[in-house]
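Here is my input; please provide its structure:
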Amino acid sequence: MYLKRTIAILLSVLISGMSAMAQTTADTISTPQKYRHKTFFRVVGRTLGRFIRNFSEVDTNYIEPQKFNYTAMVQNTNTYEIYRIATTMGNDFTFAPLPTFKLGPYLGWRWIFLGYTFDLKNINSGDKRTEFDLSIYSSQLGVDLFYRKTGNDYKISKAQLDTEGKINTRPLNGMNYDGISVSIKGFNMYYIFNHKRFSYPAAFSQSTIQRKSCGSALCGIGYTRHSLSVDWEKLYNIVAENLGEETAERYMDPELKFKKINYTDISLSGGYGYNWVFARNWLAAASLSLALGYKSSSSDTNHSTFTFKDFSFHNFNIDGVGRFGIVWNNMRWYYGANAIIHTYNYHKSKFSTNNIFGSLNIYVGVNFGRMK
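Okay, here's the model as predicted:
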């Protein structure tokens, strides 16, 4: 009886010891794994946090960082656009739609600014003009996504039929012409070198305040897809009705008979911007960038995709963008105006187009949701 009890006690101790050893071994094995997982996520989190802080790091002697998470704004946008089409035979037409008057709301969260404006002037006219913009700003980088589609209210603002300009084309000035349609979509991305002291967002998204005057060099890349459609028969008839059938038949260039042209523009840009703080909470800003763009149209090649055989130095053209603004901002409230002008050029051996469009924005807004 005593022997059986002793054996039972020994077996119990042995089983308990083995169980404890197994648990210790399991803890010993699992602890490093848990530790490694915790360390990995901690390192990733710290790295990401450091990247975000460095991405928006500024010299507070020059720039006052944003103290609010959100912004709401109402903006009036007035746009102007001209489109010039010229041929080597001397046809040179400049078209311009009536200026638009748009009004719309914008909402922003830190780097992202999104809005949509409505054309109040042509709201019931059936005009199909649309515009969409999405801008993402930080101290170092900026991205603009855009989509523009013109309407049908173009007028002939200037015309020339011969290379010497001997033909009197004044009767064509101001004539309605709804045979041109243009759409542009794409993006621009730019880098600000002196981002710790120069704030591009302070001038154009009101997300920071420039406290001391400063400038910076800019560089960027861009991609745009252009679509141009011209109704040559309508244009020919307008010339014939106002200048005579004989003049139209003799001078109208058949190179304008194309129905539609699509071309892609890939560009590298460089420029300079300057922010001038001329009074407390006041800022005047100006920047100019020139872009070397390579333009490839669907008529350049018979291939379905671009190859190096299609490359031509004649496809390089100079584009540009200018930005000018003035703003008052005390961090809670802000108001101001800015003007943005874009130019695109496309030249072929017998045909060229120049597109210039700009907008004047007048806005008032408020920031809210103070950061903790």
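
drop to CA atoms for contacts and neighbour counts, all remaining ones
Will do.

Just give me the neighbour total for Asn281.
15 (other C-alpha atoms under 10 Å).

That one touches Trp333, doesn't it?
No - look at Asn281 against Trp333 with C-alpha atoms under 8 Å: they stay out of range, at 10.5 Å.

which element is the residue nearest the centre of the chain on?
Centroid-nearest residue in the chain: Asp144, 2.0 Å away (criterion: C-alpha atoms, centre = their mean). If you go by DSSP states H and E, Asp144 is part of strand 141-149.

Give the buried residues for that strand.
For strand 141-149, burial by neighbour count (16 or more other C-alpha atoms under 10 Å) applies to 141-148.

Equivalent analysis for stretch 178-197, please.
Buried-residue list, stretch 178-197, by 16+ other C-alpha under 10 Å: 178-197.

And stretch 59-67, by the same measure?
For stretch 59-67, by 16+ other C-alpha under 10 Å, it's 62-67.

Gln210: which of these is nearest?
Using C-alpha to C-alpha, Ile63 comes nearest to Gln210 of the buried residues of stretch 59-67, at 4.7 Å.

Please look at that closest one and Ser207 and confirm they touch.
No - Ile63 is beyond contact range of Ser207, at 10.6 Å (criterion: C-alpha under 8 Å).

I'd like the structure of this one too, to check against the first:
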Amino acid sequence: MMRRIILIILLFATLPAMSADLAADSCGARRDSSAFAELPWYKQLLANNFNINDQRIHYPKFAKFCVDVYNWGDRTFNTYDTTYVVGTGKNWKVMLKSFNWMESYSMYFSADSYLRMHSNLHSDLGAYLCFMAVSVGYTGNLNALAAGTKSRRNTFNFNFCCALFSATINYAKTSGGTKITHFGDYDLHHLNYKFDDVAQKTLTGAIYYFFNHSKYSQSAAYSFSKYQLKSAGTWIAGLSFSHQNISMDFNSLPQDMTAHLPNLHQQYYFHYTDYDVLGGYAYNWVIRPKKWLVNVTAMPSLGYKHAYEGTTDGKKHMFSGNGRLMLSGVYNHRSLFAALQANVEGHFYFAKGYTFVNSIESLSLIVGARF
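Next up, the predicted model:
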């Protein structure tokens, strides 16, 4: 009984102090709210870490229109089943990316008579700052920096991905820096012949739809803006195009070498554009939710090839066949993430007497943080 009386006395003794603290907190909150309301809208965004849907922000008309359009697009194109896919809760990302790629060329005359060559490995290093769907950054050519020479290549990449679909545009221009690794039955075990008489310009693009878009997220595997909580896959369908401009001159090769591929022309010129329908399948394998994720995406495509004047052994109207394979392994640890990604994009040219295949292969290592 005495203990209860003491507790009651102590409670009443502390009530005035508690009331004073609550009053002080309330006044402080009102002062903070008033100070926030007096800020310009862009400073309000900065103060709340760019939470664009904060109801306290007083947007001007155009900015409010942009936010409304974004929210409509997010609801329409970026809605998921939250038992399978959730957002990361962060709008910002900073990333460091090592991008390594090469071109390969093959010419098949028969099963045991063919030519293979590939470029030297191109290495780029880039740093990027991303806010929601917008990214800015800089990529440096490590090959040129190491050799102290002017670059003989140019690249451009654009990627956009939401829940419903993905779109890509890729451009590459290179010349020289190639090695022949197989030439008929010439020096079958140790061939690594330097060959600079190759030039290539490639422009490709694709847009494709994810049928199981409510449960599968491509962004979880390739742009790190979502978490895939349960394993899921999806069929894919879309459209693609490919513009190829490739020249090869074999006049510089010694005669004792060219004798091992008697069907080889002295010069080749491949200039064409493909218009394809693509299909395929993608799968996200969740090893551990919000930790480990592995993705495989395969997309073959078929369609129409338009060959331009001067193309070697080409007709104006031809059959087109191409394909792409993408792999990604992602590790997340709280706000940090790391990924290893591989990509192969191949293009086929079916001529009388041979098949020509050119491709671009890449391997990327990415580390970053969300905030």
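
could you point out which element follows the biggest helix by length in the first structure?
As assigned by DSSP state H, the longest helix anywhere in the first structure is helix 2-55. Later in the chain than helix 2-55 of the first structure, the nearest helix or strand by DSSP H and E is strand 63-64.

ok, residues contacting that next one?
With contacts defined as C-alpha atoms under 8 Å, 6 or more residues apart in numbering, strand 63-64 of the first structure is touched by 196-199, 208-212.

what do you get for stretch 207-225 of the second structure?
79-81, 84-85, 87-88, 161-168, 226-228, 232-240, 278, 283-284, 293-295, 328-330, 337, 341.

Could you do stretch 333-340 of the second structure as well?
Against stretch 333-340 of the second structure from outside (C-alpha under 8 Å, 6+ apart): 224, 290-291, 328-332, 363-371.

All the helices of the stretch 51-200 of the first structure, in order from the start?
200-204 (DSSP state H, counting those that start in this stretch).

can you give me the strands for it?
63-64, 68-87, 92-97, 100-109, 112-115, 118-119, 130-137, 141-149, 154-160, 180-192 (DSSP state E, counting those that start in this stretch).

how about JSON lines for the ones you listed, with distance to Ser227 of the first structure added?
Putting the strands of the stretch 51-200 of the first structure into JSON lines (distance: least, C-alpha to C-alpha, whole Å) gives the following:
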{"stretch": "strand 63-64", "distance to Ser227 of the first structure": "41"}
{"stretch": "strand 68-87", "distance to Ser227 of the first structure": "13"}
{"stretch": "strand 92-97", "distance to Ser227 of the first structure": "16"}
{"stretch": "strand 100-109", "distance to Ser227 of the first structure": "21"}
{"stretch": "strand 112-115", "distance to Ser227 of the first structure": "24"}
{"stretch": "strand 118-119", "distance to Ser227 of the first structure": "22"}
{"stretch": "strand 130-137", "distance to Ser227 of the first structure": "14"}
{"stretch": "strand 141-149", "distance to Ser227 of the first structure": "9"}
{"stretch": "strand 154-160", "distance to Ser227 of the first structure": "16"}
{"stretch": "strand 180-192", "distance to Ser227 of the first structure": "5"}
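
The ones you listed: which one's closest to Phe51 of the first structure?
For the strands of the stretch 51-200 of the first structure, the distance to Phe51 of the first structure is smallest for strand 141-149, at 13.3 Å, taking C-alpha to C-alpha.

What is that closest one packed up against?
strand 130-137, strand 180-192 (3 or more C-alpha pairs under 8 Å, 6 or more residues apart in numbering; DSSP states H and E).

let's see 10 Å
strand 112-115, strand 130-137, strand 180-192, helix 200-204, strand 214-230 (3 or more C-alpha pairs under 10 Å, 6 or more residues apart in numbering; DSSP states H and E).

packing partners for the last one?
This points to strand 214-230 of the first structure. strand 141-149, strand 180-192, strand 260-279, strand 282-297.

Dump these into a markdown table; add distance to Val43 of the first structure as well.
Shown next, in a markdown table, are these (distance: least, C-alpha to C-alpha, whole Å):
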| stretch | distance to Val43 of the first structure |
| --- | --- |
| strand 141-149 | 25 |
| strand 180-192 | 28 |
| strand 260-279 | 36 |
| strand 282-297 | 39 |
